[in-house]
Each structure stands twice: as C-alpha cells, then as structure tokens.
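Colleague: next input, structure requested:
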Amino acid sequence: MSSHPRDHARVIPLRPVPADREPLWRDIVGDVLRRERNAQGRTLKDVAEAARISMPYLSEVERGRKEASSEVLAAAARSLGLGLADVLSLAQRELTRTAGTARTAGTARSAPARGSMGEVRLAA
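Modeller: Below is the predicted model of the structure:
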C-alpha cells in the first residue's frame, strides 16, 4: 500500500531530468505563455480561440510538449495582447534567471570564448 495521502496525486516523471540540464526553449516559452494567460485570468479555450489555435495544441505548447512555430507563437502572443518580441524577451529573461540559478548552484558550464567583436567561438 502506498504511503501517499489519498487526496494527492503522485507525479511520476516520464524521463529523469538531470539537475544540471539547461532548460529547453519550448519549456520556457510555454511557461511564459501560461503565466501571461493566468495573469490575465483567461482560459485556455479563450486564448486558443482568439489565436485560432486548437485548445489541445496550445495546451501542449504551454506544457513544453510541442515546439511551436514562430507563426503559432506570434498568434498566441497577439491573443494575449503581446507581440512576439515581448514573449521572446520574457523567455530570455527567464532563461537568464534560470542560468544564473544554475551558476550559483555550481552546475553551470564554462562560458564560451568570445572574440574581439563579441562573436562566440565554439570549441573544437
């Protein structure tokens, strides 16, 4: 018999996620869309209809299960009263915050080498 209380669901991850793994872009963008939708007190159905996206697909995007095209992201952003640049900016801030948290935990990888013009050099 399980030791979990009957009124709480137990979440079993599909795949183990390493603690030092960088977050996926689709996870971050989905979180941003969901956070903005919830902040506006809007339903998934309402936003999906306004964006002309199926509700199940938008749900999958919000949960990071689908990698949405730029057209779908722009439509979802517009339905929330945002531009695509706004969503991407919020996602970039979240990614930076997440990366900063990983660095303070000592799990970040070394920064890539940068040339004199600021370009990133990949290691050979």
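Colleague: hey, let's count contacts and neighbours off CA atoms from now on
Modeller: OK.
Colleague: can you name the element that comes right after the strand or helix carrying Arg97?
Modeller: In the assignment (DSSP states H and E), Arg97 maps to helix 84-104. From helix 84-104 onward toward the C-terminus, using DSSP H and E, the following helix or strand is strand 113-114.
Colleague: and this one, please, so the two structures can be compared:
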Amino acid sequence: MPGPAFDDEDGAGPRARPLLRTMFGDVLRRNRREQGRTLEDVARSAKISMPYLSEVERGRKEASSEVLAAVCDALRLELSDVLAEVGRDLAADRARRERVLRLDVALGRRAARPARRAGDTFCLAA
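Modeller: Have a look, this model is predicted:
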C-alpha cells in the first residue's frame, strides 16, 4: 500500500513522503552490508527468519520494536544510532524534494498544465 500523499506547498499536486519502515530497512541493510554480513548470519543472530529480515530491509514489513532491537543487537548497533541515521536520511530526502522549483511559481504565475504525452521532455535548471 502506498504511503500518504500531501499537497505541495505550491499546490502542484501530491508528493509521497517516505515510509518509516522503508527508511529503517534501508539503514539496517546499509549497516549489514558495511559489516560484510549476510542476511542469514544476522537473522540467525537476531533469532528471526531470513525471509522476514529481508522483508524488513526492503520496507515490506513493519517491524516491531522487539524485532528492531534484536536486529540492532545482532548488528552490534545502538537503536538510538539507527534512529539518528534514519532521521538524517529523512532530512536529506526532504532537502532533495524541496530543491525542485517550478518556473511558473517562481515567476508568480500559474501555467495551464498541458496534457503530457510519451516522449515529452522536461527541463530542470540548477
């Protein structure tokens, strides 16, 4: 199921916010890989199934606080450090999303939205 969508401040339409379970999974996977450990090794140490850990890492399962604590223990990480890393990733995601500037909004006018067709190109200025 997709995450909630919120209207952009400029009224351009909905934008998806990242799901917490996805962000947690990304951080856990990144740390596991940095340690050179396998899903099987970490799952065994955390006393959870390897398929379940895979689903958690891919953001498909909402892990309980007990499972998160067990995985953090298996990875020899403090839960507070994982939470801080998730927070940094969320802040970076927000900064990326806020860098997009619509020219019509910047110029103070609203352009009519033409129908989009396959092959249309868009210009982004930095």
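Colleague: for the aligned residue in structure 1 for Glu34 of structure 2, list the residues it contacts.
Modeller: Using TM-score structural alignment as the criterion, Glu34 of structure 2 maps onto Ala39 of structure 1. By C-alpha atoms under 8 Å, 6 or more residues apart in numbering, the contact set of Ala39 of structure 1 is empty.
Colleague: hmm, try it at 10 Å
Modeller: Applying C-alpha atoms under 10 Å, 6 or more residues apart in numbering, we find Ala39 of structure 1 in contact with Leu33.
Colleague: any chance you could map the helices in structure 1?
Modeller: For structure 1, the helices defined by DSSP state H cover 25-39, 44-51, 55-62, 70-79, 84-104.
Colleague: of these, which is nearest Arg114 of structure 1?
Modeller: helix 84-104 (18.0 Å; C-alpha to C-alpha).
Colleague: just checking, what packs against the closest one?
Modeller: The elements that helix 84-104 of structure 1 packs onto, with contact taken as 3 or more C-alpha pairs under 10 Å, 6 or more residues apart in numbering; DSSP states H and E, are helix 25-39, helix 70-79.
Colleague: in structure 2, what stretch matches it?
Modeller: Per TM-score structural alignment, the counterpart of helix 84-104 of structure 1 in structure 2 is residues 79-99.
Colleague: what does that stretch contact?
Modeller: By C-alpha under 10 Å, 6+ apart, the list of residues contacting stretch 79-99 of structure 2 reads 8-9, 15-28, 31, 65, 68-73, 78, 126.
Colleague: just the buried ones from the residues you listed?
Modeller: Buried residues within the contacts of stretch 79-99 of structure 2, counting neighbours by 16 or more other C-alpha atoms under 10 Å: 18, 21-28, 31, 68-72.
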